[in-house]
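1. quick one: sequence plus predicted model below, questions after.
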Amino acid sequence: MPFPPLERCRIAVIGLGYVGLPLAVAFGARYDTVGYDVDPERIRALEDGTDATGEIEPKALRAAERLSFTADAADLASCNVYVIAVPTPIDIHRQPDLHHLREASDMVGGLISDGDVVIFESTVYPGATEDDCIPLVEARSGLRLNKGFFAGYSPERINPGDRTRPLTKIVKVTSGSTPEAADFVDALYASVIEAGTHKASSIKVAEAAKIIENTQRDVNIALINELSVLFSHLEIDTTEVLDAAATKWNFNRLSPGLVGGHCIGVDPYYLVHKSMAAGHIPDIIRLSREINDGMARHAVTRLVKAMIRKGLRIGGARVLVLGLTFKENCADLRNTKVVDLIASLESYGMSCDIHDPAVSQQEAADITGHVLLPEVPGDGADYDAVILAVAHDALTGLGVQRLTAGMRPDGVFFDMKAAFDIAQSDLRL
């Protein structure tokens, strides 16, 4: 069964979030592409030239001249390549939540025809594409893999907020359900990815490669976070230690902090799940997640101790939290651990005000239950503590004096990101 020539590809990109939209824009500059999302408001905004995530500029949207948007799955029926880029979060029990992926697989199964290709981008554990997704496509379509349709897996590598490494500047890992399918998938991506591609030998290898990228980073950050906890007991500043250690050429410089987001804070749980199912307990991966998940509580414990040393009240204290997203210069609130920080503060009877210049006010209110402040408060706010939780340029550019203008003279400024000199803060991780 021949694959469609690249110039005849009509591509459907399913899921237009941080992963799917940049991909749809890249394909839409060269191929007839339909971007699909279940959220009609998202579609209307994109049709008006606005990306609420802030990742794609209006100029880039306009440049994708062959890209259209829809919230109606029926509009995808004329496509012959289906790319699924939907979220793969974890549930409240920290178990993989594949319901978006299963729904998308079932939907595509109702759309595909003989010879079509389905490519998955969502991050999963090794085996999920072939064991969890493909059977749903087969059941709904009545077609068989590698006989009626083909599959590929090309894991997303989007880094939200990173303007120097957009989608086209990052090497793309590709794979396929047959050698011929792998060649087709690789050629398709190579036609839009300037950085080039790496064709993996199998779908499982590509799945595993993606999930260990973030697991490795999670484990490495966990070591730095544990060192930060140790150094706090020894009354040593962690950043000063890292500055000194980083003078050696082979030291891998990472910083302590909250580890959230849609990748590093989630992917290791997928690998733990699959490892346990295979009969192996992945101690280092599991313990690293526990360390990183506990950093919000550790930060609040340190703040409480610093406040007590200054004779400040704990119950009833007023705290200003600056930054809410999972990382700096990014509007992404998925799995942000600043929410855990706020919950821990409130468990001590403190009240929190929040300001983040990067986020959607409504989305932030839905997640936190707080109405965010429109700007950093000034004189007279009388906060007992100010926490710089996320070092957005828009915040750090204001300087310490402006950020702490609303703090009482004997209050605690907690620079969690070590964005400023040690002499300008009362506390750092």
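-> In hand now; what should we look at? Numbering: from 1, shown residues only.
2. when you work out contacts or count neighbours from here on, use the C-alpha atoms and nothing else.
-> OK.
3. what's whichever strand or helix holds S232 packed up against?
-> Secondary structure from DSSP states H and E places S232 in helix 203-233. In terms of contact count using 3 or more C-alpha pairs under 8 Å, 6 or more residues apart in numbering; DSSP states H and E, helix 203-233 is assigned the packing partners strand 150-153, helix 238-245, helix 267-277, helix 283-293.
4. this is the comparison structure:
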Amino acid sequence: MNLYEKIVMKEEKISLVGLGYVGMPIAVAFAKKIDVIGFDVNKQKIDLYKSGIDPTKEVGNEVIKNTTVEFTSDEAKLKEAKFHIVAVPTPVRDDHTPDLTPVESASRTLGRNLTKGAIVVFESTVYPGVTEEICVPILEKESGLKCGVDFKVGYSPERINPGDHEHRLETIVKVVSGMDEETLDIVAKVYELVVDAGVYRAESIKVAEAAKVIENAQRDINIAFMNELSIIFNKMDIDTNAVLNAAGTKWNFLKFSPGLVGGHCIGVDPYYLTYKAEQMGYHSQIILSGRKINDDMGKYVAESTVKKMIKANKQVNGAIVAVFGVTFKENCPDVRNTKVVDVIRELEEYGVEVKVVDPIADKNDLKHEYGILLSEMDEINNVDAVIFAVPHEEFKELKLENLMKIFSYSSAFDVAGAMAEVAATYEDDAELKVNDCVIMDIKGIFNRKDAEKQGFSYWRL
């Protein structure tokens, strides 16, 4: 029997190294079919899983309670597995160069516990060459084993979309690769146990690595184009969303939209590719141009907020702005590399006090990474502007007329009452209306015409 057959017969186990937004759902999926060890160095996270709590909200508490995954922070347990999947984050440093520390550390941990006959598959996003040129030497050094003789390696880029309950591990075609045909066949068959959409066998590990980084680089460039259009159309006083709706009626128009591009994939992966290109003597032009536009969008949103406040006769220095949503994307608690923080920091440079509301963000990560404390919805009042930065489902349920109560001059629920208070407060300006209420709706949660009809000073990308 080969390794795949032993895994199916439960004579051998697989392990997941790294139990975050990617690794944990993979572990849970495999555990429905085979024996799985779920390892993470974060003991606090392991304790949560053991107690039936899903901090990622990717599969839910009930699934975690009932899964057969053996959660552990004891690296020695990895010796019990023969098929290892490494799914740790690969961020970038402040200078936008790849930070391979997590994948290198995971390789050392796994190397110390690697046994003969094992297969190691990396899922972490990397530039072409990392698996074979960086990870393999670490595995060999730590284990004392020889790659290709005592153990084999493969690469299968993760495609899980955090917070997306439609495009999951099971429903997305899985790209797989191996260092040789035998390894590729085993890797493919193992993943076919859980991926209903099937697998695509890449020609080599480097091809699979490259495929991953260009997937997100392509999306990054397209969003950058939308962001640039938004900047242009805002200067022309044209609604970008209206333009995109009109253009979208053409059959081959690509339907992207402007926004803040953060997270651990789209906002990071392009830098991995351009870093490797620089090493090869080529300076990226299109990829880095797109990255610069997207990296600057937080500042652009903050500056646009300040301009709107000034037009609404607000004193910027000392103003209070409420930011709704701080995660890197909607309906996901992940705050890694969130560009909403760029908006917050830029506003603080203007002397603005920022209050952040997010019902699903990971409070501990937010405080640890950025020093930001969350406020409750009912604590928000006397604000000068509101920024809807992330379109969580909870925010989509809010009504425009009920937002009036959180602005500085009104505690009323109805627009008519708010307008009456405005007139009474500003006796010297009979023309002043409720458009002092500044709403910055980055992703267009609300209907623009409705907002303007009700008197809000409304802006969106």
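-> Structure received. Just so it is clear, the structure is predicted and the values come from calculations on it, not from any experiment.
5. out of the helices and strands packed on helix 203-233 of the first structure, which is the most enclosed?
-> Sort these by mean neighbour count, taking mean count of other C-alpha atoms under 10 Å, and strand 150-153 sits at the top with a mean of 27.
6. where in the second structure does that strand fall?
-> Mapped onto the second structure using TM-score structural alignment, strand 150-153 of the first structure covers residues 152-155.
7. average gap between the matching stretch and the first structure?
-> Superposing on the first structure places stretch 152-155 of the second structure at an average distance of 0.5 Å from its equivalents, by mean C-alpha distance after the TM-score superposition for the first structure.
8. got the contact list for stretch 54-66 of the second structure?
-> For stretch 54-66 of the second structure, the surrounding residues in contact (C-alpha atoms under 8 Å, 6 or more residues apart in numbering) are 20-21, 25, 28, 45, 48-53, 162-163, 332-334, 362.
9. report the buried members of those residues.
-> 20-21, 25, 28, 45, 49-50, 52-53, 162-163, 332-334, 362 (16 or more other C-alpha atoms under 10 Å).
10. so where do the strands sit in the stretch 251-400 of the first structure?
-> Ranges of strands within the stretch 251-400 of the first structure are 318-322, 351-355, 383-388, based on DSSP state E, counting those that start in this stretch.
11. again, but for the stretch 1-150 of the second structure
-> Using DSSP E, counting those that start in this stretch, strands in the stretch 1-150 of the second structure cover 13-17, 36-39, 70-72, 81-86, 118-122.
12. equivalent range in the first structure for stretch 243-254 of the second structure?
-> Taking TM-score structural alignment, stretch 243-254 of the second structure hits residues 241-252 over in the first structure.
13. tell me the span between the first and last residue of the matching stretch.
-> Start-to-end span of stretch 241-252 of the first structure (C-alpha to C-alpha, to the nearest Å) is 13 Å.
14. now do the same contact list for N225 of the first structure.
-> S255, P256, G257, I291, N292, M295.
15. translate it into the numbering of the second structure.
-> Under TM-score structural alignment, N225 of the first structure pairs with N227 in the second structure.
16. do T33 of the first structure as well
-> Checking TM-score structural alignment: T33 of the first structure goes with V36.
17. okay, now its match: neighbour count?
-> 29 (other C-alpha atoms under 10 Å).
18. tabulate the strands of the stretch 1-150 of the second structure in TSV, adding columns for distance to A247 of the second structure.
-> Conversion of the strands of the stretch 1-150 of the second structure to TSV gives the following (distance: least, C-alpha to C-alpha, whole Å):
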stretch	distance to A247 of the second structure
strand 13-17	44
strand 36-39	47
strand 70-72	50
strand 81-86	42
strand 118-122	40
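19. which of the contacts of N225 of the first structure are conserved in the second structure?
-> Contacts from the contacts of N225 of the first structure that recur in the second structure, judged by both residues aligned by TM-score structural alignment, their matches' C-alpha atoms under 8 Å, are S255, P256, G257, I291, N292, M295.
20. surely the last one is in contact with G260?
-> If I follow you right, that is M295 of the first structure. No. Counting by C-alpha atoms under 8 Å, M295 of the first structure stays clear of G260, with 10.6 Å between them.
21. how about L366 of the second structure: what's its closest non-neighbour residue?
-> I372 (5.8 Å; C-alpha to C-alpha, 6 or more residues apart in numbering).
22. what's the neighbour count on the one you found?
-> I372 of the second structure has 18 nearby residues by other C-alpha under 10 Å.
23. alignment lookup: it to the first structure.
-> In the first structure, I372 of the second structure lands on H370 (TM-score structural alignment).
24. with A27 of the second structure instead?
-> So, by TM-score structural alignment, A27 of the second structure is matched to A24.
25. who are the contact partners of its match?
-> V13, L16, T33, V34, G35, L67.
26. residues in contact with the residue most central in space within the second structure?
-> What sits nearest the mean C-alpha location of the second structure, by C-alpha atoms, centre = their mean, is G263, with 3.2 Å. G263 of the second structure is in contact with F328, K329, D334, V335, R336, N337, T338, K339, counting by C-alpha under 8 Å, 6+ apart.
27. rewinding a little: wait, isn't the match of I372 of the second structure in contact with A364?
-> Yes. Judged on C-alpha under 8 Å, H370 of the first structure makes contact with A364 at a distance of 7.5 Å.
28. for A394 of the first structure, give me its contacts.
-> Contacts of A394 of the first structure by C-alpha under 8 Å, 6+ apart are P357.
29. any idea how far the residue sitting furthest away from the middle of the first structure is from D410 of the first structure?
-> The C-alpha centroid of the first structure is most remote from G311, which lies 39.1 Å away (C-alpha atoms, centre = their mean). To D410 of the first structure, G311 of the first structure is 9 Å away according to C-alpha to C-alpha.
30. and P374 of the first structure, what is it in contact with?
-> P374 of the first structure neighbours (C-alpha under 8 Å, 6+ apart): H355, P357.
31. what's the answer for the one 3 residues further on, then?
-> Counting by C-alpha under 8 Å, 6+ apart, P377 of the first structure makes contact with L403, A405, G406.
32. those residues into TSV, with extra columns for distance to K305 of the first structure and secondary structure?
-> Shown next, in TSV, are the contacts of P377 of the first structure (distance: C-alpha to C-alpha, whole Å; DSSP: H, G, I helix; E, B strand; the rest coil):
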residue	distance to K305 of the first structure	secondary structure
L403	22	helix
A405	22	coil
G406	21	coil
